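Enquirer: My questions are about this predicted structure, shown below with the sequence.
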Amino acid sequence: MSSLSTPRTSIGRDIQGRIYRAGVFGHRPVVPVEPAALEAAARRVMGKEAWAYVAGGAGQHRTVAANVDAFARHRIVPRMLVDVASRSLETTLLGRTLPAPLLLAPIGVLEMAHAEAEYAVARAARSLGIPMVISTQGSVPMEETARTLGDSPRLFQLYWSSDEAVVRSFVERAEAIGSDAIVVTLDTHMLGWRTQDLDLGYLPFARGEGIAQYLSDPTFRALAAARPASTEPTPRPTVAAVRSLLSMVRHHARWGGSASFRESLRSPLPRASVETFLEVFSRSDLTWADLARLRTMTSLPILVKGVQHPADARLALEHGVDGLVVSNHGGRQVDNAIASLDALPAVVEEIDGRVPVLFDSGVRSGADVAVALALGADAVLLGRPWVYGLALAGEAGVRAVLEHLLAELDLTMGLAGVSSIEAIGRDLLDS
């Protein structure tokens, strides 16, 4: 039974007590509880390419740092002698009752962190009833992830491809797997200047990693199959080139149809699929008016992710979105950008409760979640920390990270004199 199986929860005390009782017998938590220790432990086990991709940011990483540092500018002011013996983390989002105001943010190429990738993450999410936002850049097709999730809630994050037929196919598949909403990422219509990835010359998609949604999509496969053969001369092979080719072939054999590894090795399709993906991944000519076209493709709620400016929040409302996510992609797109937490209050004021406002970027703890909720977020998306848990201990690591965060949120609420998510407001903070 899930630790969040009842509306009135004592998850903070339960998880805390479990850790201390295990400590009597010399056992330590599955993954480090302290956020900096969790990050450091994950760095030790992840490959250099995986670490750069997950932990890295744009430019000099000033936005990554700003996202985290922004929380220190908002202090919780606890209230005393309030009856908080019974507390609830339960909330409602998009008409669905959730055990907590927490979702797993969409993160791609999870195979870089752990071989079980989305399978492990989905099992952890299902065990707690926490919604998972499935990434377009998944290492596992969305149908496989959905089967693993069972009846646990899921949303689908969409990168809007330059090929509209691929977009439509992805949306139809997202509907078919029971997604609660489509989350359109706005801030990655081109890749940011990610210095750590560039220093390694490493883009996982160019090796067939993180493109399982495409390789498993019939519309995309037809597009790749129709691609004319390359007429460019083949460079002299290197060890790295051979490894990259074998990676393309392995991924194509697994998700690209019925071909075996040997058949894929002889086929031009693995390389054609990667090249087609790199051509159609995204587009930079979209405007707010294009959301109307997406609306014709689906009856699902549409959320937009990457909003930082209140004027964009207003435009989102004018174009009929059903919710938005205040996010700067975890600092991975624009260096020296405003911290997401600093952007949140003005966006919340502009939206004025008309649609849900979600938040991500910089969340590392349950106290951080409390601050974001106090500043007006309806729910929070957690990113890097659960990937670190995945790298360290697979499903158990993801679950442990989520439990630690929820336990701290529960204890923070109780110690601050708040017994429900609805009761968290600006008066929880000193400014």
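Expert: Alright, I've got the coordinates. Numbers count the residues shown, from 1 in each chain.

Enquirer: okay, CA-based contacts and neighbour counts for the rest of this
Expert: Noted.

Enquirer: which stretches of the stretch 51-200 of the chain form strands?
Expert: 87-88, 91-93, 96-98, 102-104, 132-134, 154-158, 182-185 (DSSP state E, counting those that start in this stretch).

Enquirer: Show me the one of the ones you listed that comes nearest Tyr20.
Expert: strand 87-88 (21.8 Å; CA to CA).

Enquirer: helices and strands around that closest one, which ones?
Expert: Packing partners of strand 87-88 (3 or more CA pairs under 8 Å, 6 or more residues apart in numbering; DSSP states H and E): strand 8-9, helix 384-416.

Enquirer: ok, and which of the ones you listed has the densest surroundings?
Expert: Greatest average neighbour count among the helices and strands packed on strand 87-88 goes to helix 384-416 (a mean of 24), per mean count of other CA atoms under 10 Å.

Enquirer: on that earlier part again, switch the strands of the stretch 51-200 of the chain over to CSV, and while doing so, append mean neighbour count and distance to Gln196 to every line.
Expert: Below are the strands of the stretch 51-200 of the chain laid out as CSV (neighbours: other CA atoms under 10 Å; distance: least, CA to CA, whole Å):
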stretch, mean neighbour count, distance to Gln196
strand 87-88, 22, 41
strand 91-93, 17, 36
strand 96-98, 14, 37
strand 102-104, 25, 24
strand 132-134, 27, 25
strand 154-158, 27, 25
strand 182-185, 23, 22
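
Enquirer: Now distance to Glu350 too, for these, in CSV please.
Expert: What follows is the strands of the stretch 51-200 of the chain, written out as CSV (distance: least, CA to CA, whole Å):
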stretch, distance to Glu350
strand 87-88, 28
strand 91-93, 19
strand 96-98, 24
strand 102-104, 23
strand 132-134, 25
strand 154-158, 24
strand 182-185, 20
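
Enquirer: this is the comparison structure:
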Amino acid sequence: MSDQGTGHDPVRLEEFAELARRTLPREVWDFIEGGSGEELTLAANRAALDRIGIVPRVLVGGTACETATELLGARAALPVAVAPMAYQRLVHPEGELATARAAAAEGVPFTVSTLSSQPVEAVTALGGTTWFQLYCQQDPAATADLVRRAEEAGCAALMVTVDVPSMGRRLRDLRNGFALPSDVTAVHLDPAGNRRAGDRQTGVSAVAEHTAETFARSLSWDDLARLRGETRLPLIVKGILDPGDAATAASLGADAIVVSNHGGRQLDGAVASVDMLRAVREAVPARCRVLVDSGIRSGTDVLKVLALGASGVLLGRPVLWGLAADGGPGVSRVLRLLRTELRSALELSGCSGPADAPWLSVLGAAR
């Protein structure tokens, strides 16, 4: 695969974005790339990462640099998992199956969404490490069924998303009157409800309307405690920015926290995820792992968040860029490039692997 505009294969993740943009219909590109409101938080995620500087160490006498680590008890080729992302068949016919196959080949966990357009059983059959992302439903029995289904399919962790009582106002989708094509559905949800997501109306996001009718809007800490008691899987709580919320989640048995503003797709004006990372890490016990997402675009970004105390990152949009550009091979190219970048960043900063990164000093990070 080469970039026809520049005559070379992509050498940075952002170059996959242009390949994807050329490939996808405009409304699909807007759906995966856009944020909520005026997209202030979307921009803030990148600005926050860009202002962080690493202080490299020298003459450390290290051996060959490695990128491998452990994420929630599983060996990973780099401290990265593929983030949960909905309706991947919008960008490629195989959708989540192509992405999961590539993630397994490259040795990183793949998170299958409640809003996946391919079934979790087909994903886990590919043999990689699979986490299941849960949106709690208005019907508690339906939520319990999803949890059991994930367990029976062989998922290695359960990731509950807690920052979507309703979907943020994504203005690109409203302007486009975005709706799903008839051949793309959330296969884990009720088929009758799925029809709402394909009901195109001017000035309305049918996907947001479907979400409003399906997801629980009144979750509480009691619900999280109940979920902890109902599953044997490691529990990841995604969508936390406040350190007090992180501490409460950990006290209720969360095994990991994902510091996340949903990639700038929920509350516009929310703080950048990386700006809350250090405070969240300090608020939870060492046993509780801390991951981060929103705006990660390079191996250097990964090194920055590792230096701030994260165990790893969830990678979102760049994976979809690779999927749109070249299916599973495109996703593999994205992950391999990220691994190359991370290895270089680790080596040039004086680290022999991800475990050394917390010893680095960083400037410009929020306290």
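Expert: Cool, the structure landed. Since we're looking at a predicted model, the values are computed, not measured.

Enquirer: TM-score for these two?
Expert: Here the TM-score for the pair of chains, by TM-score structural alignment, normalised by the length of the second structure, is 0.90; 353 aligned residues with a CA RMSD of 2.6 Å.

Enquirer: follow-up on the earlier one: out of the strands of the stretch 51-200 of the first structure, which comes closest to Pro141 of the first structure?
Expert: Nearest of these (CA to CA): strand 132-134, 9.4 Å.

Enquirer: could you give me the residues in the second structure that the closest one aligns onto?
Expert: Mapped onto the second structure using TM-score structural alignment, strand 132-134 of the first structure covers residues 110-112.

Enquirer: hmm, back to that, which one, of the strands of the stretch 51-200 of the first structure, ends up nearest to Val307 of the first structure?
Expert: Val307 of the first structure lies closest to strand 182-185 among the strands of the stretch 51-200 of the first structure, at 9.3 Å (CA to CA).

Enquirer: After superposing, tell me the mean distance of that closest one to the second structure.
Expert: On superposition with the second structure, the mean distance recorded for strand 182-185 of the first structure (mean CA distance after the TM-score superposition for the first structure) is 0.4 Å.

Enquirer: whereabouts in the second structure does that strand align?
Expert: Under TM-score structural alignment, the match for strand 182-185 of the first structure in the second structure covers residues 158-161.

Enquirer: And stretch 154-169 of the first structure, by the same measure?
Expert: Across the second structure, the stretch matching stretch 154-169 of the first structure (TM-score structural alignment) is residues 130-145.

Enquirer: Let me see the residues that make contact with the matching stretch.
Expert: The contact list for stretch 130-145 of the second structure (CA atoms under 8 Å, 6 or more residues apart in numbering) reads 84, 109-114, 120, 123-124, 146-147, 150, 154-162, 214-217.

Enquirer: what's the answer for stretch 324-340 of the first structure, then?
Expert: So stretch 324-340 of the first structure is in contact with 56-64, 66-67, 70, 187-188, 191-194, 303-308, 313, 316, 343-344, 347, 355-362, going by CA under 8 Å, 6+ apart.

Enquirer: How about stretch 22-41 of the first structure?
Expert: Stretch 22-41 of the first structure is contacted by residues 19, 364-365, 385, 388-389, 392-393, 396-397, 400-401, 404 when judged by CA under 8 Å, 6+ apart.

Enquirer: what's the first-to-last distance across it?
Expert: One end of stretch 22-41 of the first structure to the other measures 20 Å (CA to CA, to the nearest Å).

Enquirer: Same check on stretch 198-206 of the first structure?
Expert: End-to-end distance of stretch 198-206 of the first structure (CA to CA): 13 Å.

Enquirer: go on, stretch 180-192 of the first structure?
Expert: Start-to-end span of stretch 180-192 of the first structure (CA to CA) is 29 Å.

Enquirer: which residues touch the aligned partner of Leu103 of the first structure in the second structure?
Expert: Superposed on the second structure with TM-score structural alignment, Leu103 of the first structure falls opposite Ala81. Shown in contact with Ala81 of the second structure (CA under 8 Å, 6+ apart): 108-111, 312-315.
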